[in-house]
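1. Following is a predicted model, sequence given first.
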Amino acid sequence: MTLDTLPKGAQAVVSQVVARMENDPIATRLGELGFIPGASVEIVATGPVGRDPIAVRLGSSRFALRRGEASRIALKHDF
């Protein structure tokens, strides 16, 4: 399961950030923001059309991610 498929209000734990190419700048930036293995994430809200962007809570921070960015974040399981 990836973060872009998690329903609104659901929580999960980050398994890994998947790079789509060598030195993927988006995957690197997600890791720098704190999307690291073991981090707890929650979908706070989604956009009306196509669910883009996705509002994600990571610790005490909130981020707006596009579906393509969120699809790089693999999840372990739901709480």
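-> Arrived safely, thanks for sending.
2. Please count neighbours and contacts with C-alpha atoms only from this point.
-> OK.
3. Could you give the number of residues near the residue nearest to residue 40 when sequence neighbours are not counted?
-> Excluding its sequence neighbours, the residue lying closest to residue 40 (Cα to Cα, 6 or more residues apart in numbering) is residue 13, at 4.6 Å. Burial of residue 13 is recorded as 22 neighbouring residues (other Cα atoms under 10 Å).
4. From residue 38, how far off is residue 13?
-> When distances are taken as Cα to Cα, to the nearest Å, residue 13 and residue 38 turn out to be 6 Å apart.
5. Ok, residue 78 next?
-> Distance of residue 78 to residue 38, computed by Cα to Cα: 12 Å.
6. Comparison target below:
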Amino acid sequence: MKALSELEIGTAAIVEALELPDEVGHHLMHMGFVPDARVIVIRRAPAGDPTVYGIEGFEVALRRDTARSIKVRPAEG
């Protein structure tokens, strides 16, 4: 498993786990960051943080510290 923050732009992955405090984890789960959801890295801010991710038809900007706590596996195909 890798951290979501480690992925390059254009890379797709599958969410495995959220290692975040309950309040933050529940908030992200409501936005689609649930196990087995497909997420793609769309773009990064010019300074490198935050990064915009696509998940469940939405675009969500996450800070590196938050994305580091989301564990993913490579998407197949």
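-> On my side now, so go ahead. Values in this document were obtained by computation on a predicted structure and should not be read as measured data.
7. on that earlier part again, now for residue 78 and residue 38 of structure 1: what residues contact both?
-> Common neighbours of residue 78 of structure 1 and residue 38, counting by Cα atoms under 8 Å, 6 or more residues apart in numbering, are residue 13.
8. right, and the helix or strand after the top helix by length along structure 2?
-> Of all segments of type helix in structure 2, defined using DSSP state H, the longest is helix 22-30. The element immediately downstream of helix 22-30 of structure 2 (helix or strand, assigned by DSSP states H and E) is strand 38-44.
9. which residue numbers in structure 1 go with that next one?
-> Counting by TM-score structural alignment, strand 38-44 of structure 2 lines up with residues 40-46 of structure 1.
10. residues of the longest helix of structure 2 that come out buried?
-> With burial defined by 16 or more other Cα atoms under 10 Å, the residues of helix 22-30 of structure 2 counted as buried are 25, 28.
11. Tell me who's in contact with the closest residue to residue 51 of structure 2 other than its chain neighbours.
-> For residue 51 of structure 2, the nearest residue in space outside its immediate sequence neighbours is residue 44; the separation is 4.2 Å by Cα to Cα, 6+ apart. When contacts are counted by Cα under 8 Å, 6+ apart, residue 44 of structure 2 is found next to 9, 50, 51, 52.
12. Of those residues, which are still contacts in structure 1?
-> Here is what carries over to structure 1 from these, by both residues aligned by TM-score structural alignment, their matches' Cα atoms under 8 Å: 9, 50, 51, 52.
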